[in-house]
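Student: Provided below are the primary sequence and the corresponding predicted coordinates.
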Amino acid sequence: MKKLLAIFLSIGLILSFSVIESKEASAKTTVKKYANCKALNKDYKGGVARSASVKNKGGKTRYKPFVSKALYDANANKDRDHDFIACER
């Protein structure tokens, strides 16, 4: 009985880890690369920050940036002042 319970628990753990990994893999493929800041600002008014702790070097901004490392990395070439916030407004 104990062996059977251990086998079922092991199978359940293995299946749960595989489901989590597949969700993470699908989330990584949905990152969008924008052609320019105008297109990015349509979806994210304040731009995209690499982390929540970054500070804007360019002065006062009107909107708070969306925080996403993957999205920032895909659009890092749009960060002109290299403050880890792309297309801030």
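Tutor: That came in fine, so what should we check first?

Student: contacts, neighbours, all on C-alpha from now
Tutor: Will do.

Student: Closest to the centroid, which residue in the chain?
Tutor: Taking CA atoms, centre = their mean as the criterion, residue 68 is the residue nearest the geometric centre of the chain, at 3.6 Å.

Student: ok, and here's another one to check against it:
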Amino acid sequence: MKKILTIIFTTTLVLGISTFSPTSTDAATAKVFKNCTELNKEYPGGVAKDTKVTNKGGKTKYKPTVSAELYKANASKDRDKDGIACER
């Protein structure tokens, strides 16, 4: 009986450790910028939430960087709500 309990405990422990892996998502590391000037220093074209969005604000000079997590962290800076934050 003791041998069976040891095997069950060991198996549970091994499976528990192997399935546990800390996930480092972009959302956890996505930088929140205080304004568009700061964001545009690092991302001149702004940040788009995906490749399918189109600019509603007119002609732009730069192509936006596509990152859903970065866009989500800075969505408040998307004034025209077109899916691109701080486009220029």
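Tutor: Right, received. Where do you want to start? This one's a predicted model, so the numbers in the text were calculated from it and none came from an experiment.

Student: Put one on top of the other, what's the TM-score?
Tutor: The TM-score (TM-score structural alignment, normalised by the length of the second structure) is 0.74; 77 aligned residues with a CA RMSD of 2.2 Å.

Student: related to what we said a few turns ago, where's the residue nearest to the residue nearest to the centre of the first structure when sequence neighbours are not counted relative to residue 60 of the first structure, distance?
Tutor: Leaving aside its chain neighbours, residue 68 of the first structure sits nearest to residue 50 (5.6 Å; criterion: CA to CA, 6 or more residues apart in numbering). Applying CA to CA, to the nearest Å, the value for residue 50 of the first structure to residue 60 of the first structure is 18 Å.

Student: what's the first-to-last distance across stretch 21-41 of the first structure?
Tutor: End-to-end for stretch 21-41 of the first structure, by CA to CA: 31 Å.

Student: again with stretch 70-83 of the second structure
Tutor: End-to-end distance of stretch 70-83 of the second structure (CA to CA): 12 Å.

Student: coming back round to it: the residue nearest to residue 68 of the first structure against residue 84, yeah?
Tutor: Yes - using CA atoms under 8 Å, residue 50 of the first structure makes contact with residue 84 at a distance of 5.6 Å.

Student: the more surrounded of these two?
Tutor: Remark: of residue 50 of the first structure and residue 84, residue 84 carries more neighbours, 23 against 20, as counted by other CA atoms under 10 Å.

Student: Return the residue of the second structure aligned against that one.
Tutor: Aligned counterpart of residue 84 of the first structure in the second structure: residue 83 (TM-score structural alignment).
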